[in-house]
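K.L.:
give me a model of this one.
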Amino acid sequence: MESSPQAAELPPPPVHVAIIMDGNGRWARSRGLPRTAGHKRGAESVRRTVEAAREMGVSYLTLYGFSSENWKRPASEVADLMGLLRLYLRNEIANLHKNGIRLKVIGDRTRLGPDIVRMIEDAEARTESNVALTLVLALSYGGRQEIVEAMRSVARSVAAGTLSSDVIDETVVGAHLFTSGIPDPDLIIRTSGEKRISNFLLWQGAYAELVFIETLWPDFGRAELETALRDFHRRDRRFGGAR
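P.N.:
You can find the predicted model right below:
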């Protein structure tokens, strides 16, 4: 697919874009449909957005697919979401691989079904050499929990004598996060008009630009991604420095 004229006019894209995909339930409710319909339509938006990000030259795209707090939702809705995840892993990996996209999953896998964990491991292994785009899915993920686990890992290394407490710095902490080896996001987008980050990439997003858009996730696509990137390029990123 050819890029739109608008996309051709954009400056080089940010290296890493992260998206909080919000609004599936409201999209369905506004149409008198069950929440499941919103989640299914949201899965189509994932496909469109991944394709657009790859074509626009984004190197890393992280999607907040299922938070650690989402386990509190009704069991039937969680089961539906896990079913959609299974379908995605079963049906989309071949297409990702064909298009040179690497898949990486971050989060607490111990709460996922064993079959889902196996599919994730197989997909990561199959796509690990791809370089067109790295798609990071945050599943059973929470930013605070990630930092706690990183601290536990650091503490174990110190206790074992393989790490001195004197050398612990931001680089050491970053190396113990789920996102080790992945650059911090330049841009975090949240759909549906909500203006919070909801426990997403708390450490990594320290200097990310934030863009909040009214569009509900099932309606998100190339045009909305281009709009967010245009907003990003209007920002003056000083990282705490003076003008």
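
K.L.:
going forward, measure contacts and count neighbours with C-alpha atoms only.
P.N.:
Fine.

K.L.:
for this structure, just list every one of the strands.
P.N.:
16-20, 60-67, 101-106, 133-141, 187-190, 209-212 (DSSP state E).

K.L.:
and the angle from the fourth one to strand 16-20?
P.N.:
With axes from the mean of the first three to the mean of the last three Cα atoms, to 10 degrees applied, the angle from strand 133-141 to strand 16-20 works out at 40 degrees.

K.L.:
what's the angle from strand 133-141 to strand 101-106?
P.N.:
If you take the same axes, to 10 degrees, strand 133-141 sits at 20 degrees to strand 101-106.

K.L.:
what's the angle from strand 133-141 to strand 60-67?
P.N.:
Taking the same axes, to 10 degrees, strand 133-141 and strand 60-67 form an angle of 20 degrees between their directions.

K.L.:
dump the strands of the chain to CSV, plus distance to Ala175.
P.N.:
Conversion of these to CSV gives the following (distance: least, Cα to Cα, whole Å):
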stretch, distance to Ala175
strand 16-20, 18
strand 60-67, 18
strand 101-106, 14
strand 133-141, 17
strand 187-190, 21
strand 209-212, 22
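
K.L.:
another sequence for comparison is provided below:
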Amino acid sequence: MTSAATRPGLRLLLALLAVSLLAAGCMQGLSQPSPKKRYYTLNPQRDAAPLLAQPAAGRLKVRRLVVAASFDTQELVYKLKGGGFVTDYYHLFLAAPGDQAAQALTRWIRDAGIFETVLSPTSSTNSPYILETSIDELYADYDASPSKAVVRLHAILLHDTGLKYDVVMDRTYDSATELRGSDAADAVAGMEAGLASMFGALEQDLATALATQEQN
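P.N.:
Alright, predicted model coming up:
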């Protein structure tokens, strides 16, 4: 039988053992690796031949592409069941989506052969033609069935006459691309496909608008 004198020591030993086990459990929990962030590019590619055999106009300046405040973030944006929106802390665009889209659009219009020269937003050179664009929506819609990548693009072609800016073309493009899967890579792939489709429609509209302007 344990004497009364030894019971306090036994209680202390058991208490220390319990604290040690608790600390070990906490340390094990803290040692679990946190999820790694993953980064994605937004880079639609134009693989077709030039749209025109000869350029329809001389020089075009593509201005900086503006993204609506609700979607102007490197974190991917999702629309969830019930209509609420969230951002994904662990899945992000490698650079600002507006900057990536503007770079891709500049390259796309250049490859289309509509203008002799296409200047990027970083150029300080003046141009008789100016393309202003904005992305008004950019998100993965998981409230829809099936899920979709939603993108809305607004484009305005301006002509600088030296005295004023004439609006040559004003268009809005909408895309809702069905997602192949449920992960972030599928969402970005859907956004890229949507931008590619809208860029293709935009180049056609630019060529038509310039041809109409020449006739007038």
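
K.L.:
TM-score for these two?
P.N.:
For this chain pair, the superposition-based TM-score is 0.37 by TM-score structural alignment, normalised by the length of structure 2; 120 aligned residues with a Cα RMSD of 4.5 Å.

K.L.:
can I get the strands of structure 1 in JSON lines with mean neighbour count?
P.N.:
Formatted as JSON lines, these follow (neighbours: other Cα atoms under 10 Å):
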{"stretch": "strand 16-20", "mean neighbour count": "24"}
{"stretch": "strand 60-67", "mean neighbour count": "22"}
{"stretch": "strand 101-106", "mean neighbour count": "22"}
{"stretch": "strand 133-141", "mean neighbour count": "22"}
{"stretch": "strand 187-190", "mean neighbour count": "24"}
{"stretch": "strand 209-212", "mean neighbour count": "18"}
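
K.L.:
quick one: contacts for Asp231 of structure 1?
P.N.:
Contacts of Asp231 of structure 1 were listed using Cα atoms under 8 Å, 6 or more residues apart in numbering, and they are Val211.

K.L.:
how much space separates it from Leu61 of structure 1?
P.N.:
Separation of Asp231 of structure 1 from Leu61 of structure 1 (Cα to Cα, to the nearest Å): 17 Å.

K.L.:
could you do Asp122 of structure 1 as well?
P.N.:
From Asp122 of structure 1 across to Leu61 of structure 1, the span is 20 Å (Cα to Cα).

K.L.:
just Arg47 of structure 1 next, same as before
P.N.:
For Arg47 of structure 1, the distance to Leu61 of structure 1 - Cα to Cα - is 12 Å.

K.L.:
which elements pack onto the longest helix along structure 2?
P.N.:
The residue-count maximum for a helix in structure 2 (DSSP state H) belongs to helix 184-215. For helix 184-215 of structure 2, the elements it packs on are helix 97-112, strand 129-141, strand 148-160, strand 165-178, judged by 3 or more Cα pairs under 8 Å, 6 or more residues apart in numbering; DSSP states H and E.

K.L.:
next, count neighbours for Ala18 of structure 2.
P.N.:
12 (other Cα atoms under 10 Å).

K.L.:
what sits against Ala185 of structure 2?
P.N.:
Contacts of Ala185 of structure 2 were listed using Cα under 8 Å, 6+ apart, and they are Tyr40.

K.L.:
measure it to Tyr40 of structure 2 for me?
P.N.:
8 Å.

K.L.:
do you have the helices of structure 1 handy? List them.
P.N.:
5-8, 24-29, 35-56, 75-91, 93-98, 114-127, 143-160, 170-175, 222-233.
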